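Participant: sequence first, then the predicted structure, then my questions.
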Amino acid sequence: MLSKRDILKAAIDHLKNNYLKPYLATIEQTKQQRIETYIKNAAPQYRPLLKYKAASLQEIPLKALQDGSIDLELYKLSAKIELELKQKGQKFLSRQLTDIKDLPRYKAEYNQYIEQENDLGKAKLAQYIAHRKIVLTLLSNSLERGDDGKYSLEESVHG
């Protein structure tokens, strides 16, 4: 016997696939463009997601773009990539090459691993540079004279 939930799910899927598909496709396309624009302009540390997890970006709810939680959603996906890469690295370290015939495949997998590791390193560097720039700007602002002609107190510099 079908449950109420199963019937409702089947009805929703039918509506999505038969009647709402063109509308939903347009919304998905717009959402994808907004995510890509956000990554390229505001959050370069997530660029590897565009290359390695583009399909997963579709799973980000539209609401995340509207309520500002997009960074959190991208962070979750980024953490997944890092975990997968760490697991892949562990496999390479524990794997022993026994047959010379496996060498070309091993090299290809190794090169792919190194490329991903490099891309993640670049993303982390971009994040560090952006963070560093903000810190230096805040420091510079706190070292300037105020409207009263006096410098900020030392505690505002050291936080």
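Facilitator: Structure's in. What do you need? Numbers count the residues shown, from 1 in each chain.
Participant: CA atoms for contacts and neighbours, from now on please.
Facilitator: OK.
Participant: and for Lys53, the neighbour number?
Facilitator: The number of residues packed near Lys53 is 15, by other C-alpha atoms under 10 Å.
Participant: what about it, distance to Tyr75?
Facilitator: From Lys53 across to Tyr75, the span is 12 Å (C-alpha to C-alpha, to the nearest Å).
Participant: same thing with Gln96?
Facilitator: Gln96 is 34 Å from Tyr75, where distance means C-alpha to C-alpha.
Participant: that older thread, overlap in contacts of Lys53 and Tyr75?
Facilitator: Common contacts of Lys53 and Tyr75 (C-alpha atoms under 8 Å, 6 or more residues apart in numbering): none found.
Participant: wait, Ala64 sits on Leu74?
Facilitator: No - the pair Ala64 / Leu74 is not scored as a contact, 9.9 Å apart, by C-alpha atoms under 8 Å.
Participant: returning to that earlier point: between Gln96 and Tyr75, which one's more packed in?
Facilitator: Comparing Gln96 with Tyr75 by other C-alpha under 10 Å, the one with more neighbours is Tyr75, at 15 against 8.
Participant: where's the more buried one relative to Ile60, distance?
Facilitator: On the measure of C-alpha to C-alpha, Tyr75 and Ile60 end up 11 Å apart.
Participant: and what of Lys150?
Facilitator: Lys150 sits 48 Å away from Ile60, going by C-alpha to C-alpha.
Participant: neighbour count winner among those two?
Facilitator: Between Lys150 and Ile60, counted using other C-alpha under 10 Å, Ile60 has the larger neighbour count: 17 against 10.
Participant: okay, pairing it with this:
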Amino acid sequence: MAINTEAVEALRDVAEPHRAANDLVRLDVIETYITQHAPQYRIQLRPQYRERLACIPANLSKEQLDIELFKVQKDIELDHRQRAASIRAMPLGSTSGCDEYAALYRHYLDEENELGKAALARYVVHRRTILEMLENALKVQDTGAYAREDLIHSLIFPMRTTSDEVDFARQNLWVVDERLAYHTHLASDLPMSRLTAIDVDSRDEPDLARFRSTPTSCAVSRRGCARSPRTTTS
């Protein structure tokens, strides 16, 4: 049995104010979460992204909301890259003095600036999270013991691995020293004799051994120092 079109329209008119009110509440929740907990998503509060946020389901936990906002952020970044590719593809002869090109470029730079701020905010949040996790790991646990060494190591650089195996995003070497990020090879808790970046016969297993392409080397470990003319380690 077909539903009367007029009845459907009447019901829609009755429901519309309630739907609009619910949308405002949901957007307010999202805005509060972003401003108080996730500044890396601040670009999404711009009016042009309101429709994207409206698609996020209501009544999500903070963890679920963060995942949804992460998806929206990636969509924005993808659109931004595609816009950059379109601008680069425009023939230079047709862009000189072109108002359309100038407007596209201004929009691109404005968005690039906002995404840069988002990346910086994400970086700061990441560092704060790692430091909080490390602080908790260094405390006496509920069992009365300290956390295992491998757990603490995993927050900075996993044990018994090298920089060839560990993605850069998982290396939080800045906790120890920012300079550790600059290396040609880095290893953790592996016998020096097994490391291809240095030619020594030693069973020392440094917590962290950093190698750089310089004339001399010294690897600081729990048990001493190994030297080689090929690389620098620290």
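Facilitator: Happy to help now that I have it. Since the structure is predicted, the reported quantities are computational estimates derived from the model, not experimental observations.
Participant: Ala64 and Leu74 of structure 1: which is more packed in?
Facilitator: Set Ala64 of structure 1 next to Leu74 and count neighbours by other C-alpha under 10 Å: Leu74 wins out with 22 against 15.
Participant: now the more buried one. Nearest residue, chain neighbours left out?
Facilitator: Residue nearest to Leu74 of structure 1 in three dimensions, not counting chain neighbours: Tyr46, with 6.8 Å by C-alpha to C-alpha, 6 or more residues apart in numbering.
Participant: that neighbour matches what in structure 2?
Facilitator: In structure 2, the residue matched to Tyr46 of structure 1 (TM-score structural alignment) is Tyr41.
Participant: please enumerate the helices of structure 2.
Facilitator: Secondary structure of structure 2, counting by DSSP state H: helices at 5-37, 50-54, 62-89, 92-95, 99-137, 149-156.
Participant: tabulate the ones you listed in TSV, adding columns for distance to Thr162 of structure 2.
Facilitator: Formatted as TSV, those follow (distance: least, C-alpha to C-alpha, whole Å):
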stretch	distance to Thr162 of structure 2
helix 5-37	34
helix 50-54	41
helix 62-89	30
helix 92-95	46
helix 99-137	20
helix 149-156	12
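Participant: among those helices, which is nearest Ala209 of structure 2?
Facilitator: helix 149-156 (13.2 Å; C-alpha to C-alpha).
Participant: just the buried positions in the closest one, please.
Facilitator: Neighbour-count burial for helix 149-156 of structure 2, with 16 or more other C-alpha atoms under 10 Å as criterion, is recorded at 152-153, 155-156.
Participant: can I get those in TSV including distance to Thr32 of structure 2?
Facilitator: What follows is those, written out as TSV (distance: C-alpha to C-alpha, whole Å):
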residue	distance to Thr32 of structure 2
Ile152	33
His153	35
Leu155	29
Ile156	32
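Participant: between those residues, which is nearest Ala137 of structure 2?
Facilitator: Checking the buried residues of helix 149-156 of structure 2 against Ala137 of structure 2 with C-alpha to C-alpha, the nearest one is Ile152 at 6.4 Å.
Participant: residue in structure 1 paired with Asp110 of structure 2?
Facilitator: Alignment note (TM-score structural alignment): Asp110 of structure 2 maps to Glu115 of structure 1.
Participant: Leu49 of structure 1 against Leu77, yeah?
Facilitator: Yes - in this structure, Leu49 of structure 1 is within contact of Leu77 by C-alpha under 8 Å, at 7.4 Å.
Participant: who has more neighbours, these two?
Facilitator: Leu49 (24 against 19).
Participant: if we ignore the residues flanking it in sequence, what's nearest the more buried one?
Facilitator: Ser78 (6.7 Å).
Participant: tally up the residues packed near the equivalent of that neighbour over in structure 2, please.
Facilitator: Counting by TM-score structural alignment, Ser78 of structure 1 lines up with Gln73 in structure 2. By other C-alpha under 10 Å, 20 other residues sit near Gln73 of structure 2.
Participant: for Thr32 of structure 2, see how far away Gln73 of structure 2 is.
Facilitator: With the distance defined as C-alpha to C-alpha, Gln73 of structure 2 ends up 17 Å from Thr32 of structure 2.
Participant: and for His126 of structure 2?
Facilitator: Computed with C-alpha to C-alpha, the distance linking His126 of structure 2 and Thr32 of structure 2 is 20 Å.
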